[in-house]
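Colleague: sequence unknown, structure follows:
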């Protein structure tokens, strides 16, 4: 299944330069189709503050139904 805006996804690889670790849960906020498929994902802390928001390729994410 392809994630849509507001779907929950899981990061599948560490991104230490962004402060993100494998297994972090994020929310899809937008879907881009050009120049290639990518998802704008927002990762938040326990208080709901944004840690990082960035566009990620589908292979960096796992859909969490």
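Modeller: Alright, I've got the coordinates. Predicted, not measured: the structure shown is a model, and the values here were computed from it.

Colleague: going forward, measure contacts between C-alpha atoms and count neighbours the same way
Modeller: Noted.

Colleague: quick one: the strands in this structure?
Modeller: 8-11, 25-32, 38-44, 50-56, 61-63 (DSSP state E).

Colleague: For residue 17, find the nearest of those strands.
Modeller: Comparison of these against residue 17 by C-alpha to C-alpha identifies strand 50-56 as nearest, at 11.0 Å.

Colleague: Comparison target below:
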């Protein structure tokens, strides 16, 4: 991959590297890249298992990593953004 090649493609699964409490997200949550903004940023959608969008965020590529073959999925209840306030 050259420096001008985006690290991610649309529909890639990614893992959040840090908590985003305002969105009800924690490091380790899995999302899907829905748009790539060059080499620097991606738009990522995080959804519940029922298919409800929890958050749609533009993130720096350093804030996410690819989903790895040895990642173990986990389930936790999510607090809505209004619950967090």
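Modeller: In hand now; what should we look at? Keep in mind that what you see is a predicted model, and the values were worked out from it rather than measured.

Colleague: Would you mind reporting the TM-score between them?
Modeller: A TM-score of 0.88 describes the superposed chains when it is computed by TM-score structural alignment, normalised by the length of structure 1; 63 aligned residues with a C-alpha RMSD of 1.5 Å.

Colleague: how far away is the spatially most central residue of structure 1 from residue 53 of structure 1?
Modeller: With distances taken as C-alpha atoms, centre = their mean, structure 1 has residue 41 as the residue nearest its mean C-alpha position (3.4 Å). In this structure, residue 41 of structure 1 lies at 6 Å from residue 53 of structure 1, with C-alpha to C-alpha, to the nearest Å as the measure.

Colleague: circling back to that earlier point, was I right to think the residue nearest to the centre of structure 1 contacts residue 32?
Modeller: No. The pair formed by residue 41 of structure 1 and residue 32 falls short of the contact definition of C-alpha atoms under 8 Å, at 11.2 Å.

Colleague: Per the alignment, residue 24 of structure 1 pairs with which residue of structure 2?
Modeller: In the superposition onto structure 2, residue 24 of structure 1 corresponds to residue 29 when matched by TM-score structural alignment.

Colleague: Which residues are in contact with its match?
Modeller: Under the criterion of C-alpha atoms under 8 Å, 6 or more residues apart in numbering, the neighbours of residue 29 of structure 2 are 15, 16, 46.
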